[in-house]
Structure formats: structure tokens, C-alpha cells
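Asks: no FASTA, just this:
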């Protein structure tokens, strides 16, 4: 699977996990130079507290376009430290 934004592959993995119709990419499979830590957080009732990244490619900025769970609940443990995408990031095979 590939995550693409602004015509750039920002993550690629053969080991994504699918939860609630979203592909979660292992943190080691993202192109870290495009990711900027965000102060934004949300909470999922069953997964826990999500942290976010902004994505920056070619001076274009996509706010809070990726999230991950640094410490999940027990039920969501497989996706701990895996990254999922929104905000027009395309995830394709």
C-alpha cells in the first residue's frame, strides 16, 4: 500500500493493518521528512488518545493529515505506533 499526497509517496508498506476501513502504516514505513509533529489530539472510545502529524511536501502544508496512537488500549494494541491518513491523502495499492 502507498499513501500519496501532493504527487509524493509519503508512506509505503506491505504490512498495513486495516481498522475501521483505514490502512494503518507501521511508523518505520513512513517517509519521516514529510511529517511534522502537531499539538492536536483526539480520543477514540476504544483505541485511546490519538496524536497527529501535519504533512509538508514541496512547501505545501496539510494540517493534521495523519494520526497515530502512541499508547493504545489493549483492544487496539496491534495498531500502536501505526499511522493512518485523512485530508486528501490517497491510500492505494
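Replies: Alright, I've got the coordinates. Since this is a predicted model, take the numbers as computed values, not measurements.
Asks: Please count neighbours and contacts with C-alpha atoms only from this point.
Replies: Will do.
Asks: Now do the helices in the protein.
Replies: Counting by DSSP state H, one finds no helices in the chain.
Asks: Run through the strands of it in chain order.
Replies: Secondary structure of the chain by DSSP state E: the strands cover 2-5, 8-12, 17-19, 22-26, 35-44, 48-57, 60-68, 82-85, 90-92.
Asks: hmm, who's touching the second one?
Replies: It refers to strand 8-12. The contact list for strand 8-12, computed with C-alpha atoms under 8 Å, 6 or more residues apart in numbering, reads 1-4, 25, 29-32, 34, 57.
Asks: And it, what's buried?
Replies: Buried residues in strand 8-12, counting neighbours by 16 or more other C-alpha atoms under 10 Å, are found at 9-12.
Asks: Comparison target, given below:
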């Protein structure tokens, strides 16, 4: 968990439910975040998941991991 968010391995994502988004944001200590839009049961959740492809030194815990906005239900 980082800053109250659970980060899951990118490899665990079901790729049929995600589309890369053009949205990005910057965290001063983690670096540039990239986003995914989730598509489940005919509904889209814009920019509902994010990841840091090249985290800065000191934030390696988020490398190759993805987090979701609160309210996104995670199932296996």
C-alpha cells in the first residue's frame, strides 16, 4: 500500500477490460502517472486505474504495479 492505495501487479490485469488513456498526471516523488479506462459490463470508468512506468528512485514499490480509484471493485 502506498499513500492509502493498494497497488496490484500489472501482470494480474484482465487486459480485455482496460484501454490505455491519454490522461497523465505527475506526482513529485513518484514521477509521471499513466492511466487506464476500465470497461466492464458495458460501462466505462474513465481514468480509473493508474501506474508509473518509470518511477523515481525511492518509489520503486510502485514499479510494474497498478492502482485503482476508490469505488472500483477488484475481483479475481
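Replies: Nice, I can see it. Since we're looking at a predicted model, the values are computed, not measured.
Asks: Please work out the TM-score for the two chains.
Replies: TM-score for the superposed pair, counting by TM-score structural alignment, normalised by the length of the second structure: 0.90. Supporting figures: 75 aligned residues with a C-alpha RMSD of 1.5 Å.
Asks: Which residue in the first structure aligns with residue 20 of the second structure?
Replies: In the superposition onto the first structure, residue 20 of the second structure corresponds to residue 37 when matched by TM-score structural alignment.
Asks: contacting residues around that match?
Replies: Residue 37 of the first structure is in contact with 52-54, counting by C-alpha under 8 Å, 6+ apart.
Asks: Please apply the same query to residue 41 of the first structure.
Replies: Contacts of residue 41 of the first structure by C-alpha under 8 Å, 6+ apart are 49-52.
Asks: repeat for residue 69 of the second structure
Replies: 48-49.
Asks: please redo it, this time with the cut-off set to 10 Å
Replies: By C-alpha atoms under 10 Å, 6 or more residues apart in numbering, the contact list for residue 69 of the second structure reads 5-6, 45, 47-50.
Asks: And the buried residues of strand 8-12 of the first structure, which is closest to residue 80 of the first structure?
Replies: Closest approach to residue 80 of the first structure among the buried residues of strand 8-12 of the first structure (C-alpha to C-alpha): residue 11, at 16.6 Å.
Asks: Next, format the contacts of strand 8-12 of the first structure as a markdown table and append neighbour count.
Replies: Shown next, in a markdown table, are those (neighbours: other C-alpha atoms under 10 Å):
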| residue | neighbour count |
| --- | --- |
| 1 | 15 |
| 2 | 21 |
| 3 | 21 |
| 4 | 17 |
| 25 | 26 |
| 29 | 17 |
| 30 | 19 |
| 31 | 12 |
| 32 | 12 |
| 34 | 18 |
| 57 | 16 |
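Asks: Since that was my last question, I'll sign off now.
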